[in-house]
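Participant: give me the fold of what follows.
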Amino acid sequence: MGFSSRRPALAIAAAVGLVLSAAACGTDDSGGKSTADCGAYEQYEGHDGTSVEIYSSIREIEDERLQQSWEEFEECTGIDIEHEGSGEFEAQLPVRVDGGNAPDIAFIPQPGLIQRFAASGKAKPVSADTKTMAEANYTADWLRYGSVDGTLYGAPLGSNVKSFVWYSPTMFAEKGWQVPKSWDELLKLSDTIAADGTKPWCVGIESGDATGWPMTDWVEDMVLRVASPEVYDQWVNHEIAFNDPRIAESLDQAGRILKNEKYVNGGFGGVKSISTTSFQEAGVPITQGKCALHRQASFYANQWPENTKVAEDGDVFAFYFPAVDPSKGEPVLGGGEFVVAFADRPEVQAVQTYLASGLHANSRAKIGDWVSANKELETANVANPIDRLSVEILQNPQTVFRFDASDVMPASVGAGTFWRGMVDWVNGNDTKGVLDGIESSWPK
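Facilitator: This next block holds a predicted model:
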């Protein structure tokens, strides 16, 4: 669809301003001929020679792809976007903001952190143009996660579906294993794989200062399945205690896999190796035949070794993390980043608006391995089959979707005691003690 929802006036302006656009975008930085169609960027012009600093957790190949996605925008508008990705983003962003060294824009994956910055007056409400763009391209649920007290502070950007289990189609075909359709079938499959002499699961939750977050995803998926989406909402909003019996039951169900020495940790060791195995490397043993299953989000497509084919008949693929009772529906856990500004200069607002557009969503999707809930994103531009499936799920109005709980909870819990508590739990602490500790840390 590209950016087909642009206002008619913008399309007219693009036509009558063709000569001006050619003059503005006729050459690239090296003096050569530009191939950019700058007509689509007219609403962002007028900021030539400015720069905008963006800070995020996006690194390595994802960083390269992100910067490639806005190259044409930079060429046509004259705005230089300077992106810094950091593995210590979650810990360092509050330090920078509180210390008066905030970036112009941050890609924040935790709505709870957005609330913190809005309450302190450090985050800036989006401009009218950004608000219009975001409201046109995202559902009310997504906008709610980026809002505080009805004011939009963060326009959605990338998204992900977390309720996936990665596996090797080749291994399954050779062994005669079938993709499970329920939680009980998943456990039976795990027993079958273990009896074959392979640790069925490989898991890793090490992530620098953010160590523990992949385990919170396990818990959240289980709360949605063992309890219900309604109980999940009550838990996230602290309308029920963090140590409610239904949450404890959900964590114990996750423990049937994660604390089972027969099941984990393929390619790395036993249960305690989970906390020291990086989440980036955790699924790799599937490609080596050392494990069979890895529960991780759609974005894990970026972590497979180079030349790994992701497809139903490829080296790796994924299936939906099955519901306990599929007849009661199939809930989906997901997350995403929000584009939050700490400065309100015109060029910053222009970048924020552009990043909420279908123009950027499709530009980034064409490069590969990226998902967004942006309604203007065409699935034809999403080559990776897992990403395409994720987009279809996100755009389906019937999907029972819930945002990652740890990202919505107050940051001191969701990105603090919850993360640390899950490390303690997988390393041997009991369910009650861990949940009691997290509950006691909830801000009064």
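
Participant: only C-alpha atoms from now on, for both contacts and neighbour counts.
Facilitator: Fine.

Participant: what segments of the stretch 201-350 of the chain are strands?
Facilitator: 291-295, 317-320, 331-341 (DSSP state E, counting those that start in this stretch).

Participant: all strands of the stretch 1-150 of the chain, in order?
Facilitator: 51-56, 80-85, 105-108, 147-148.

Participant: of all the ones you listed, which lies closest to residue 36?
Facilitator: With Cα to Cα, the closest approach to residue 36 among the strands of the stretch 1-150 of the chain belongs to strand 80-85: 15.9 Å.

Participant: one more, so I can put them side by side:
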Amino acid sequence: MRSTSSKNRTRRGARAAAAVLAGALALSLTACGGDDNDSGNEQSGTGQETGNTVTLPKLNGESLEVAAVWTGAEQANFKKVLAEFEKRTGAKVTFVPAQDPIINFLGSKVAGGQPPDIAMLPQPGAIKQAVDKKWAKPLGADVIKELQENYSQGWQDIGKVDDKQYGVYYKAANKSLIWYNAQVFDNAGAREPKTWDELLSTAQTVYDSGVTPFSVGGAEGWTLTDWFENVYLSQAGPEKYDQLAKHEIKWTDPSVKDALTTLAQVWGKKDYIAGGATGALQTDFPESVTQTFTGGDQPKAGMVYEGDFAQVNITQAKAEVGTDAKVFPFPAVGDTAPVVSGGDAAVILQDSKAAQALATWLASPDAATIQAKLGGYLSPNKNVANSAYPNEVQQKIAKALIDSGDDFRFDMSDQAPQAFGGTPGKGEWKILQDFLKNPSDIAGTQRKLEADAAAAYGN
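Facilitator: Alright, predicted model coming up:
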């Protein structure tokens, strides 16, 4: 999950709104074994768990291609959503595996005269690039009608460029969560922290019990940007966050120094990270999760930071969400805990009746409900029944996201030009990997971030 011009994204909601959502998460995610049957049956909206609530045309003989960077269970589950579209319309849909950054992959496809009909773009910045390059096509009236019925204004707006709708945010993420091995915490006598200082204390308690506190998937730089964004949003506040996201303040700003200094309290303690910095930089995101939940009460780490989508990897580790694997909101570094979201948007590259129908399908609660039931997925569609999610933890994460309405902050690196915020081995991803390796070089890291940001933003 990793963005666009921030001009096209709503910036509503302030510190108080973030506190409300963070408080809701804190209340709902702490204990997963209690008697809370009502929450599992609540609906976040008016959608049905089953039933055909969206009207689609007959498309017998039509063929479509959908490109996305999704792999493994995520890809397999999405294919089931596409299969239902095929069943309802008669069209044939082929999933095209894409490489990251997907905008470069699409460029090669366009140059070869074979762009997919729809691409799932993980950055608002990529949507704007696709529009600027005249690849993306505006969404039609049927898609927009579905969006207006099923999405908050904020989720509609981040799919717009110059006030025209181009993206359907099919998939969302709550990226302000820390997952932990319940057995490790029980053995150590550790408690779920609510503040950054309490997180450091909890980490020391876990370390003293003989388990390394944190697993970090540093081989993929986007995980490190997510760490930074949560610390920065909580410590510097939403107004500064918005300014930095738009590069209205420089990365040499004292607020960035403060956030990097805070991060160094974890990243700078090699015994706190599984394998130290070297090991973390060789660990990809899926492994960072699975190694936290394998090995009984002696896993490689007791905690791993990342979004709700980590549940797919937790399941692959044969751990049970809510029992073996529990979760707490990213702790407050400043006055309030952070609430950072991300997402993937369907964008039409080849305009046709079939492509518009598929975009309409992806904007519907019917499509999202299929993948919600399979787990490891979160939809911003407010008319997906909360009970469609397969476990209590995910039901509560989903409810908190929907209840937040427009009061969220979108992933900062996903709002940046892709050269800075979304390219492996370059820009923010690479610089934060270097910072993980040498967390004492705060000033040097700031200078590098600013130089690359200025080049990417053109200012």
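
Participant: once they're superposed, tell me the TM-score.
Facilitator: After superposition, the two chains reach a TM-score of 0.85 (TM-score structural alignment, normalised by the length of structure 1), with 403 aligned residues with a Cα RMSD of 2.2 Å.

Participant: before we move on, back to that, residue 370 of structure 1 is nearest to which of the strands of the stretch 201-350 of structure 1?
Facilitator: Here strand 331-341 is closest among the strands of the stretch 201-350 of structure 1 (Cα to Cα), at 10.9 Å.

Participant: okay, that closest one sits on what stretch of structure 2?
Facilitator: Across structure 2, the stretch matching strand 331-341 of structure 1 (TM-score structural alignment) is residues 338-348.

Participant: likewise stretch 174-189 of structure 1?
Facilitator: Against structure 2, stretch 174-189 of structure 1 falls on residues 187-202 (TM-score structural alignment).

Participant: would you map the helices across the stretch 51-200 of structure 2?
Facilitator: 72-89, 102-111, 124-132, 141-150, 153-157, 182-188, 196-208 (DSSP state H, counting those that start in this stretch).

Participant: any idea which of the ones you listed is most buried?
Facilitator: helix 124-132 (a mean of 24; mean count of other Cα atoms under 10 Å).

Participant: with adjacent residues omitted, what lies nearest to the residue positioned nearest the centre of structure 1?
Facilitator: Against the mean C-alpha coordinate of structure 1, by Cα atoms, centre = their mean, the closest residue is residue 336 at 3.7 Å. Spatially, and ignoring its direct neighbours in sequence, residue 336 of structure 1 is nearest to residue 159 (3.9 Å; Cα to Cα, 6 or more residues apart in numbering).

Participant: so what does the one you found match up with in structure 2?
Facilitator: So, by TM-score structural alignment, residue 159 of structure 1 is matched to residue 172.

Participant: repeat that for residue 68 of structure 1.
Facilitator: Match for residue 68 of structure 1 (TM-score structural alignment): residue 80.

Participant: spit out the contact partners of that match.
Facilitator: Residue 80 of structure 2 sits next to 370-371 when contact means Cα atoms under 8 Å, 6 or more residues apart in numbering.

Participant: and it, how far is that from residue 368 of structure 2?
Facilitator: 11 Å (Cα to Cα, to the nearest Å).

Participant: burial check on residue 261 of structure 2, number of neighbours?
Facilitator: Residue 261 of structure 2: 17 surrounding residues under other Cα atoms under 10 Å.

Participant: thinking again about what came up before, output the strands of the stretch 1-150 of structure 1 as CSV; include the columns distance to residue 11 of structure 1 and mean neighbour count.
Facilitator: Shown next, in CSV, are these (distance: least, Cα to Cα, whole Å; neighbours: other Cα atoms under 10 Å):
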stretch, distance to residue 11 of structure 1, mean neighbour count
strand 51-56, 26, 19
strand 80-85, 25, 17
strand 105-108, 28, 25
strand 147-148, 30, 20
